[in-house]
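Colleague: 3D, please:
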Amino acid sequence: MSDQVQFNRDLCQFLARATTPFHAVSVMAQLLLESGFSPLAENESWDLQPGGRYFVTRNGSSIIAFGIGRQAGPARGVRMVGAHTDSPCLMAKPNPERVQQGYFQVGVQVYGGALLNPWFDRDLSLAGRVSYRDTAGKLRSALVDFRDPVAIIPSLAIHLDREANSSRTVNPQTDIPPILCQLADDEKADFRGLLRERLLAEHPACGVEEVLDFELSFYDSQPAALVGLRGDFIASARLDNLLSCFTGLQALLQWDGESTSLLVCNDHEEVGSLSASGAQGPFLATVLERMAGSREAYATLADRSMMISADNAHGIHPNYADRHDENHGPVLNRGPVIKINASQRYATNSETAGLFRLLAAQEDVPVQSFVVRADMACGSTIGPITAGGVGVRTLDIGVPTFAMHSIRELAGAADGYNLSRVLRRFYNFAGELDAG
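Modeller: Below is the predicted model of the structure:
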């Protein structure tokens, strides 16, 4: 089996388990534990040793993993890769029960910039975090994942909307509440009761007495798959941006122990990153300060460090090629993409891009560039947020992708593996991180 084939098999398994940011962090923590990384707690003292491997989580939905290099010290800097754990989705409202025509439906909020039309007629499951009171009266939390398809959002038949193919729009309040089941005449809709049953099924010893609250997301239960006549593509939910989380993790697990290296995967990027666990929060900065040991050492550390912000890039769509700049249309399976924006929507500069091109050439990995059309608005990433908040040189890169923010996205089967090779070389790069 080739390394690329094994990488994609492991990626598909990761995507199947990482159905929410909470589950993604749980899976990543387990993989780190199995690879010899030690968990840290933010409310305890840290004793970081050269050669040590550590990780810390916040809110159960963000994670930072790092290794202290044998050549450690603020003047050596930190090689950092950043990604995000969240994806656009439909989240259950606090009081979600809706009963219409005898159907038990769940009211939802749209999380992030979701492409809504693909959510219709999909086999949906439900997962997330539930807070509850146990039999001893204590507050507890646990993760749940129904796994099976438990809901669906049926389309309106074209016979009842003859203009569907030309002018149908989606009202997120009235058109997309998923259907869970049909109720008997004397049956009541009880969403918290369903969650209590699920908690007992997944955690028999949890002692749940009452479900108090929840953060639950619907997701497509269809598993990730290699698709195409020659298996050229990988199709899955949450490629943006769990693909980058996985590539960064795989690279860090191959760290050689020389230079201090770090992976940060934040929650809430899709809604602006302003939260305690988001990139606009203090999570990364506080970890770096503790690694440095003092405020002055932190300033030196930040100056000598570099961040690669990994977030999917827009591949040029063969049916919509006019949506790209004619000289900057990334093609799937042609290598990772350096993202550039003169207005600093991406944090790339010539030095950080130059280093990435140098490392990619050493791995014989092709590199592409993306610049948005001058007459179109540009998205952004955690890159500029990290550069502005932490003060490190930053590069924005990503794997080219189709259907970004759809319930099912598409990427090249070779690109994630090739990006992981470049990120591994970056982690193990022994030279200086600037042009000198």
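Colleague: only C-alpha atoms for contact and neighbour calcs from this point on.
Modeller: Noted.
Colleague: quick one: contacts for the residue most central in space within the chain?
Modeller: By C-alpha atoms, centre = their mean, the mean C-alpha position of the chain lies nearest to T85, the distance being 2.7 Å. Contact analysis of T85 by C-alpha atoms under 8 Å, 6 or more residues apart in numbering lists 20-21, 24-25, 61-62, 241-242, 245, 265-268.
Colleague: and it, how far from H328?
Modeller: 27 Å (C-alpha to C-alpha, to the nearest Å).
Colleague: so which strand or helix has S45?
Modeller: Per DSSP states H and E: S45 is located in neither a helix nor a strand.
Colleague: right, and A151 touches P178 too?
Modeller: Yes: using C-alpha atoms under 8 Å, A151 is in contact with P178, at 5.8 Å.
Colleague: A279: neighbour count?
Modeller: Neighbour count of A279, defined by other C-alpha atoms under 10 Å: 31.
Colleague: could you find the closest non-adjacent residue to it?
Modeller: S273 (5.2 Å; C-alpha to C-alpha, 6 or more residues apart in numbering).
Colleague: please give the structure of this sequence too, so both can be compared:
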Amino acid sequence: MTWDPADPRPRTDEVTEGLARYLDASPSPFHAVERAAALLGEQGFTEVAETAPTPRQPGRYLVRRGGSLLAWSTERAEGAATPFRVVGAHTDSPNLRVKPHPDGVRAGWHTLGVEVYGGPLLTSWLDRDLGLSGRVAVRTPEGVDTRLFHTDEPLLRVSQLAIHLDRSQVTEGVRLNPQQHLAPHWALSDGLDFAAWLADHVGADVGDVLGWDAMTHDLTPARRIGRDADLLASARLDNLATAYAGVRAVAHAVDCPGGSPWVPVLALFDHEEVGSTSERGAQSTFLPAWLERIVLAADGTREDYLRALAGSVVASGDMAHATHPHYADRHEPDHRIRMNGGPVLKVNANLRYATDAVGAAHFRLACEQAGVPLQTYVNRTDLPCGSTVGPMTSALTGATTVDFGAPTLSMHSTREVCGVADQAMYAATLAAFLAPA
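Modeller: Okay, here's the model as predicted:
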């Protein structure tokens, strides 16, 4: 990542190329966090173990917990009660995850049992070359070690039924039973079972493989598309596009000249797609516990921590629905969202999004500071609205919170689409939010 610290407006091509590399290197939440940590390390952030004392020296730090990450800087803090500016996002995306006993044989085909994670568009997983990634828990003389694995070899495929054998697919659409129809096939002959393949892949004995968090991913790389190459198509744009923009923003916030005395924080959470209820999800104590540790390490008190939260602002980022050209009737007619039209403020009166007037004002000011346009998304009143990490983060911290996103089509498909210009505007806005003038 390179830019002029005095200018938060990054070049569109540079942001797009960086995002594409990040997407391709991050097939799982664990790899997304690993790559984010590496990028932040290049900007002077030091990794801290959760079991180690919280650093007391002002500086740039990050901590990992599985597929989640927090990064912060105390270099400009003015006392223990300095408020926080937090950008939140999530690292997980809907996919197919390998079961504990996955090996099966169906009509002579060797298949892998998978479970649907989150809410993917299931038909988008058909007839694609799929790889595998995740982490493995391995027995060692010292206890348990975790090792990441990532293979982009075309190992798996979920083949669709030929039209000749079910012509109702034309008139009624493809109907998939996740148990019956989604187990990928990966071999015809007898050989390694999955545990043995995994052990070989991470350099362990099969008897020492104690568990895995393994998932499939589409092998098509991120690339620019369209007549004018002004769109980016990729897997996992929801929500790694926000994660990458957040990484850029916090790295910029610690280097830009001037600015207000805030503690900039980046919070990347796992498990948003399945409700965030885990030890590293947004409903966990991961964020509030570490915010308190930061205050206490500055010789603050519980009173100082609560004062800091009272003045803090959280920006919760998740991709937003661009208005679809073929389904415009599924969108609120007075809130059209245009691709490459700028960041999107997300509002819902029933608090599926956490945005209120004060939070919206802070985000609008960030857009003005960055010199980018702002769009506003509201769901159709007669359709259910999705949600984000925003409401739960707001409830856990008591901080003013705003929900936002970048325009996207085909959300939850194996291959989503976003605007190229939007990504530079996205990163610039978050940089301005974390370092307000």
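Colleague: please state their TM-score.
Modeller: The TM-score (TM-score structural alignment, normalised by the length of the first structure) is 0.93; 419 aligned residues with a C-alpha RMSD of 1.6 Å.
Colleague: my guess is the residue nearest to A279 of the first structure contacts C265. True?
Modeller: No: S273 of the first structure lies out of contact with C265 (C-alpha under 8 Å); the separation is 11.5 Å.
Colleague: report the contact partners of the aligned partner of A127 of the first structure in the second structure.
Modeller: Aligned counterpart of A127 of the first structure in the second structure: S133 (TM-score structural alignment). Listed by C-alpha under 8 Å, 6+ apart, the contact set of S133 of the second structure reads P27, S28, L148, F149, H150, T151, A214, M215, T216, H217.
Colleague: neighbours around the third one, how many?
Modeller: Spelled out, that is L148 of the second structure. 18.
Colleague: for the counterpart of A342 of the first structure in the second structure, the count of nearby residues, please.
Modeller: Correspondence of A342 of the first structure to the second structure, assessed by TM-score structural alignment: A349. If you count neighbours by other C-alpha under 10 Å, A349 of the second structure ends up with 12.
Colleague: ok, S273 and C265 of the first structure, which is more surrounded?
Modeller: C265 (35 against 19).
Colleague: how about the helices of the stretch 251-400 of the first structure, start to end?
Modeller: Counting by DSSP state H, counting those that start in this stretch, one finds helices in the stretch 251-400 of the first structure at the ranges 283-292, 295-303, 350-362, 382-390.
Colleague: would you tell me which of those helices gets closest to W119 of the first structure?
Modeller: Of all the helices of the stretch 251-400 of the first structure, helix 382-390 sits nearest to W119 of the first structure, with 26.4 Å by C-alpha to C-alpha.
Colleague: list the buried ones in that closest one?
Modeller: I382, G383, P384, I385, T386, A387, V390 (16 or more other C-alpha atoms under 10 Å).
Colleague: which of those residues sits closest to R425 of the first structure?
Modeller: R425 of the first structure has its nearest neighbour among the buried residues of helix 382-390 of the first structure in G383, at 19.9 Å by C-alpha to C-alpha.
Colleague: contacting residues for the aligned partner of that closest one in the second structure?
Modeller: Matched to the second structure by TM-score structural alignment, G383 of the first structure sits across from G390. G390 of the second structure is in contact with G88, V314, A315, S316, G317, Y353, A354, T401, V402, D403, counting by C-alpha under 8 Å, 6+ apart.
Colleague: how much space separates the second one from L96 of the second structure?
Modeller: Distance check for V314 of the second structure against L96 of the second structure: by C-alpha to C-alpha, it reads 31 Å.
Colleague: all strands of the stretch 51-200 of the second structure, in order?
Modeller: Ranges of strands in the stretch 51-200 of the second structure, per DSSP state E, counting those that start in this stretch, are 60-65, 68-73, 84-90, 95-106, 109-117, 130-140, 143-156, 185-187.
Colleague: give me the residues contacting the fifth one.
Modeller: Translated: strand 109-117 of the second structure. The contact list for strand 109-117 of the second structure (C-alpha under 8 Å, 6+ apart) reads 94-99, 101-105, 178-179, 182-190, 194, 273-274.
Colleague: so it matches what in the first structure?
Modeller: If you align by TM-score structural alignment, strand 109-117 of the second structure falls on residues 103-111 of the first structure.
Colleague: before we move on, back to that, give me the buried subset of the contacts of strand 109-117 of the second structure.
Modeller: 94-99, 102-103, 182-187, 194, 273.
Colleague: out of those residues, flag the one nearest to P58 of the second structure.
Modeller: Nearest to P58 of the second structure among these is E273, at 34.6 Å by C-alpha to C-alpha.
Colleague: adding distance to W255 of the first structure, write the contacts of T85 of the first structure out as TSV.
Modeller: Output for these, formatted as TSV (distance: C-alpha to C-alpha, whole Å):
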residue	distance to W255 of the first structure
T20	27
P21	24
A24	21
V25	20
S61	24
S62	21
N241	22
L242	20
C245	16
C265	17
N266	21
D267	24
H268	27
